[in-house]
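Asks: how would this look folded up:
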Amino acid sequence: MSDNCTCGCGNDYDQTLMTVPELFGTNVFNNKTMKERLPKETYKALQKTITTGSSLPPDVASVVANAMKDWAIEKGASHYTHWFQPLTGTTAEKHDSFISPTDDGGVIMEFSGKQLIQGEPDASSFPSGGLRVTFEARGYTAWDCTSPAFLKEDESGDVTLCIPTAFCSYKGEALDKKTPLLRSMSVVAKQALRVLKAMGNTTSSIVSSTVGAEQEYFLVEKEYYLQRLDLMTCGRSLFGAPAPKGQELEDQYFGAIKDRVSSYMKDLDIELWKMGISSKTKHNEVAPAQFEMAPVFTTTNMATDHNQLVMETMQKVALRHGMVCLLHEKPYAGVNGSGKHNNWSLSTDDGINLLDPGQTPEDNAQFLVFISALIKAVDTHADIMRATCGSSGNDHRLGANEAPPAIISIFLGQELSDVLEKLAKGEKICKKGACQTLKIGVDSLPELPKDNTDRNRTSPFAFTGNKFEFRMVGSAQSIAGPNVALNTIAAEALEEIAVRLEKAKDVNKEIQAILKDAMTKHGRIIFNGNNYSAEWAKEAEKRGLPNTRNTVDALKAFISPKAIKLFGKYNVLSKDELHSRYDIYVEQYAKHINIEALTAIQMTKRQFIPAAIQFVAELGASLAAAGKYGSVQKGLLEEVGKHLEAAGKKVAKLEVETKKAQGISDVAKQGAAYRDKVFPAMTDLRGDIDALEAIMPDTLWPVPTYSDLLFNL
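Replies: Predicted coordinates:
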């Protein structure tokens, strides 16, 4: 290892002296590296596969594999792994070395095209939701060549070649989040291209869905983290009285970044940049000890891969700095939780953003068509969008005046909404001082700069100039599911529009009719006001918009006839695959609440009740010694005794409800039991424990407090 290298990667260059452009992508088998290392014809064949989805000939795969192996070995790698994303929501990898035995008792380093393209990890221990029986272990990983291979490094200097892959069963069912994502990207691309061609676009040949996923997170001192069983097992604090100071002074948001955190962020950027992840923005978020990182847009499957790496790298780098990164949606009660803003758009291979209003009449018409499609898609399938954001962690966040409510609506901004409404009705629009009736495809819209209105941070699906920001996604969640839904519902709406345009005698008149239908039939989904207000909840109910407040109910949308028809029509997810995901996600909800309940029981019985008993004993002795002057001790003794007795009864009730829920075999009924019985019992217990914390001395309280956790970085 070079004396100059401080990252533990084994590379012989001094990364501290490299410029960011020189550092960026050094651990990625990207387009530049492929050009340098692959024969010209091999490179062309691989690019054809990447851009068109055609199969890669075996002889080409062998050349690519050998070049990739040589590159990885030069960088210090001895192993490779097919890196995939099972339905656990995290990533998985099985490492194999490049070594192959020789007849003379030695080894050579080999990596074949077959090994590159397909792997066979044991699939028996991953959740399958009934798609397969547990004694059948076979599963296959297949190379996603549209997402470049990369190197992962650890502090020991170990380097592994990671090959992004899809993961399916022996019979071809999707056992992962990548497979349906790739399917959905294909169908939305196909239908978007149909619309463009029907509108006379002859230059665009490829459409890609693109995403930029902003990631919020908390940092906490590792020493304190290790003293909190709830943080270690659940990712959130199950107990904790409010600190004297929270976020009420609004001094954390965009505030000066502390040196220690800045050092962490610098190292995080370096690690991400080396893996080709374009970490762009970093800042303090609203809550104490909360922060955010935002990348530049890229294609949706790469953005999904990158976000999984972002979360993993955030946690890994934090440990180097003596901290722990918390990705749970609500680590601490009483302060903002964390989300993941999923910025989604559609772009062509010739540089056109299909959600950009543009400056010419043709652009305006194109923009209006795609906006109309999104209005229809989101209104028709709001329940599916909500389901993709369901988790036990996100239930704490949605609708808590820090994130969008559980009601799906679209924010367009008043100016754009007015234009759409008037165009749909054929009314006059004032433009440059004059009022006229605009004709689509002939006249240009009133100028719509990217920031034509104030940003609405309360909206779950907000148009922000050239993209839609889906703000409901939880911070710990994979963005695959939400984007599978977005791509597929958009594809359905675009196909309907494509059929109409292909049959139309006058395309511009048909666009006018499409816009009118979207606004008339689906305009109810547009809301530009305060989504946090009680008035909006009432108004949304009048409009017939769903308001599903918990995950167990939200997930039912996956197995509705509407969802089965939608995803089945485009071969994104079969009926069985949808049912499997419903079962898995409800079961995951139940398991998370079960872990929280068992943790709460253990902490209460082993830590909080013994501490309170000790305090009662000390108060009793002090009261006896004080005699008639012991009024303070008497009052404290009564209050502590009251909460201690209540905590004892409530922890017993929590144990009973947890055991009952554990014994329920039906997935849906079990999820409901954890939601309706176990979680409320746990919340009720917390009230007394937090009350005890507020009156007991620091010397007796057995775990670090919110003041310790939030203000000691």
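Asks: make it CA atoms for all contacts and neighbour counts henceforth
Replies: OK.
Asks: Okay, buried residues for the host helix or strand of Ser263 please.
Replies: Using DSSP states H and E, Ser263 sits in helix 259-274. For helix 259-274, burial by neighbour count (16 or more other C-alpha atoms under 10 Å) applies to 261, 264-265, 267-274.
Asks: so after the helix or strand where Ala647 lies, what's the next helix or strand?
Replies: Using DSSP H and E, Ala647 sits within helix 631-662. Next along the chain after helix 631-662, taking DSSP H and E as the criterion, comes helix 667-673.
Asks: Quick check: the residue of the chain most remote from its centre vs Asp349, distance?
Replies: Most distant residue from the mean C-alpha position of the chain: Lys628, 60.9 Å away (C-alpha atoms, centre = their mean). Per C-alpha to C-alpha, to the nearest Å, Lys628 is found 86 Å from Asp349.
Asks: and for comparison, fold this next one:
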Amino acid sequence: MVNVPEIFGSMVFNDATMKERLPKATYKALKKTIDLGEPLDISVANVVANAMKDWAVEKGCTHYTHWFQPMTGVTAEKHDSFIDPAGDGTAIMEFGGKELVKGEPDASSFPSGGIRATFEARGYTAWDPTSPAFIRDTTLYIPTAFCSYTGEALDKKTPLLRSMEVLSNAACRTLKLFGKDVKKVTSTVGPEQEYFLVDKEYFDQRKDLIFTGRTLFGAAAPKGQELDDHYFGALKTRVKDFMADLDVELWKLGITSKTRHNEVAPAQHEVAPIFGTTNIATDHNQLVMETLKKTAEKHGMVCLLHEKPFAGVNGSGKHNNWSMCTNEGENLISPGKNPINNTQFLFILAAIMKGVDEYADLLRISVASAGNDHRLGANEAPPAIVSMFLGDELEAVVKSIVEDKDYATPGKVPMHLGVDVLPEFKKDTTDRNRTSPFAFTGNRFEFRMLGSAVNIACPNIMINTIMAEELNQFCDEIEKADNKDKAIKELIKKTFTEHQRIIFNGDGYSDEWPVEAEKRGLPNYRSLPEALAHFDDQKNIDLFVKNNVHDEVEIKARKVITLEEYAKTINIEALTMLEMAKQDILPAVSSYVKELTDTALAKKALSDAIPTSVEEDLVTTLSNDLVSFVEKIDTLSEDVVKGNDIEDAQEKANYYHDVVFAAMNELRAVSDEMETITSSDYWPYPTYDELLFGV
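Replies: Got it, this is the predicted structure:
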């Protein structure tokens, strides 16, 4: 039996531990930094470092690491021991404020988009005191930001913290318009995480899963998700044991793993935490993904976080539940019981509407990846068109304001199920819409476009910065008005009127929606290269520079990094396909054709009366397929060679999407057809049947 209160946060240098181990003055100073963003003095850092080291050593730690999130999409860590020579042949365990506050990793070995060259190696990691340190195995992990020697952000944490700060300032300024003196506003996030589990024995036999995280070849299994029987279904014993261990490991790290269940596709599952401050939630989500993989290994399985590991079944994403809360605990995205009279909420809602409409391109860019291109708009995720779902109640509120009509809140209606023994309850005032990219869900907005492998810092940087910009614009206008109440109401009506095109409560999967969206002037960027082309549009550069979240160098560097990563990802996939096709599939099918030929010849040798039409038809079909297969291998090989010669990042990404990826799909189609008629004794890889139903 697991004692959850006892183990929860036991491996975290959290508030309770700090209060216990730090002098009162040090604790108060550190809390001011964490809660109010005040600067931290080095003398405070020295005391904190010593207490942190003592706590970690007592827990069995021998090393510490500055844990950061470079532009690779995964975390990075370099371990240093606490050992310090004592001069008499012995050693003591030392760790001071200098080591806590600053580290120096090699900046030129991480993606920099041209900011750092190979000979310009120095970079810095800086302690993020707002995200608590934690222990994994025998190492103390210190969450940090990562920047170059010249000061540019080379990670995802630094701009996230900048965006949180600028949003806090803008939101506090906004609340002053409504007579509230608030010291700090934090954005909060609850990211739901989807993933697949496959048997490690099968995984190890698939080069495509090993090198790319997804199956590049594979015919559909006889059964998929069409019966809807896996979603919320009973957990298999092996999966349940895995989830139980996962929860324990996450709880130790102070991660509020709340929900676990089977997802839509066979072998697909989900874990979801409770809301947390955005930078901490981002750190936690990285830990969730890492812990998923490590825990799966202990159970003889592999966790797949690719957005589309299997063709033809549901892909994996994560829902970014975003809100804003004051340091006094008020949720600024909560409409209250009567939203039509909640002017503060309507003011903030107007800013969100305006921001999502004006910067839909940035929201789409924030979730762009080679993997996510497979699922957006594929009847399993929102479309690539960014729109907002408000629900019946809020849409009616907006409409009444735009049209100057009276509105009466319907209130919550009792739900009658027609069975006396079932309890009566109140149903919500609005439905949910799983096809909406940016959906209001009661007291938060759920940004549903994120892929399962994405670092959630990226979309939250965008949302925070956009919100800060819009709120500041509103404040600029209202603060100079003579009659502020009247100006606020006029601004809300004007904004709702001008940006109502972004609201769509209908079916995002319908064929009519892209046509309607085009009429409304909403962008529809179907691929990463198409979306990234707009990252450094002037309006986007102005947004980030004005709000001190990115400078122009950082923006252009991030664009290059993302485009290069896309091209490299497709290139790796193409090379993997070619290796599998040439070394495994082609010989396997040829061997099977030989067996069929030998069988037909043996029958004929025995007697001309024995029919051989079955073997002859299969030999003819597979031989023709092999000819086509080799032709498409040659085409893909030539396309990859040509792609390697392209230097411009945008041009190269476009080429890999339009040419290489298209050639890969053609090669796969022939292979998958051959798989369906080749004996399983000859097929070189575990099939979808085994991968999806083998756990």
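Asks: still on that earlier bit, give me the contact list for the helix holding Ser263 of the first structure.
Replies: In this structure, residues lying in contact with helix 259-274 of the first structure by C-alpha atoms under 8 Å, 6 or more residues apart in numbering are 20, 23-28, 278-279, 282, 310, 313-314, 317-318, 321, 713.
Asks: which of those count as buried?
Replies: Buried among those by 16+ other C-alpha under 10 Å: 23-28, 278-279, 282, 310, 313-314, 317-318, 713.
Asks: which one of those sits closest to Ala504 of the first structure?
Replies: Ser278 (43.0 Å; C-alpha to C-alpha).
Asks: show me the contacts for whatever residue of the second structure lines up with the closest one.
Replies: Using TM-score structural alignment, the partner of Ser278 of the first structure in the second structure is Thr256. The neighbourhood of Thr256 of the second structure, defined by C-alpha under 8 Å, 6+ apart, consists of 250, 273-274.
Asks: lining up these with the first structure, which overlap?
Replies: Here is what carries over to the first structure from the contacts of Thr256 of the second structure, by both residues aligned by TM-score structural alignment, their matches' C-alpha atoms under 8 Å: 250, 273-274.
Asks: Would you map the strands across the stretch 301-450 of the second structure?
Replies: For the stretch 301-450 of the second structure, the strands defined by DSSP state E, counting those that start in this stretch occupy 301-304, 320-326, 388-389, 414-415, 425-426, 438-440, 445-447.
Asks: what residue of the second structure takes the place of Phe608 of the first structure?
Replies: In the second structure, Phe608 of the first structure lands on Ile585 (TM-score structural alignment).
Asks: hmm, I was thinking of Ile593 of the first structure
Replies: Checking TM-score structural alignment: Ile593 of the first structure goes with Ile570.
Asks: Once aligned, what mean separation remains between the helix or strand hosting that match and the first structure?
Replies: Using DSSP H and E, Ile570 of the second structure falls within helix 552-580. Compared with the first structure after fitting, helix 552-580 of the second structure has a mean deviation of 0.3 Å; criterion: mean C-alpha distance after the TM-score superposition for the first structure.
Asks: Buried residues in that helix, which are they?
Replies: 554-578, 580.
Asks: what's the answer for stretch 674-686 of the first structure, then?
Replies: By neighbour count with 16+ other C-alpha under 10 Å, stretch 674-686 of the first structure contains the buried residues 674-675, 677-679, 681-686.
Asks: and if you look at stretch 337-355 of the second structure?
Replies: 339-340, 343-355.
Asks: which one of those residues is nearest Lys156 of the second structure?
Replies: Gly355 (21.6 Å).
Asks: what residue of the first structure matches up with that closest one?
Replies: In the first structure, Gly355 of the second structure lands on Ala377 (TM-score structural alignment).
Asks: ok, now how distant is that match from Glu492 of the first structure?
Replies: Relative to Glu492 of the first structure, and taking C-alpha to C-alpha, Ala377 of the first structure is found at 7 Å.
Asks: same deal with Ser665 of the first structure?
Replies: Distance from Ser665 of the first structure to Glu492 of the first structure, by C-alpha to C-alpha: 37 Å.
Asks: Which one's more surrounded, these two?
Replies: The neighbour comparison of Ser665 of the first structure against Glu492 (other C-alpha atoms under 10 Å) goes to Glu492, with 23 against 9.
Asks: In a markdown table, list the buried residues of helix 259-274 of the first structure along with distance to Lys171 of the first structure.
Replies: Listed next are the buried residues of helix 259-274 of the first structure as a markdown table, based on distance: C-alpha to C-alpha, whole Å:
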| residue | distance to Lys171 of the first structure |
| --- | --- |
| Val261 | 48 |
| Tyr264 | 45 |
| Met265 | 44 |
| Asp267 | 43 |
| Leu268 | 40 |
| Asp269 | 41 |
| Ile270 | 41 |
| Glu271 | 38 |
| Leu272 | 36 |
| Trp273 | 38 |
| Lys274 | 37 |
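Asks: And the furthest pair within those?
Replies: It's Val261 and Lys274 that sit farthest apart of those, by C-alpha to C-alpha, at 20.1 Å.
Asks: Test my guess that the match of Phe608 of the first structure contacts Trp683.
Replies: Yes - here Ile585 of the second structure reaches Trp683: they are 7.2 Å apart, a contact under C-alpha atoms under 8 Å.
Asks: which residues in the first structure does the lengthiest strand in the second structure match up with?
Replies: Identified as the longest strand of the second structure according to DSSP state E is strand 139-148. Under TM-score structural alignment, the counterpart of strand 139-148 of the second structure in the first structure spans residues 160-169.
Asks: Could you do stretch 448-466 of the second structure as well?
Replies: Under TM-score structural alignment, the match for stretch 448-466 of the second structure is residues 471-489.
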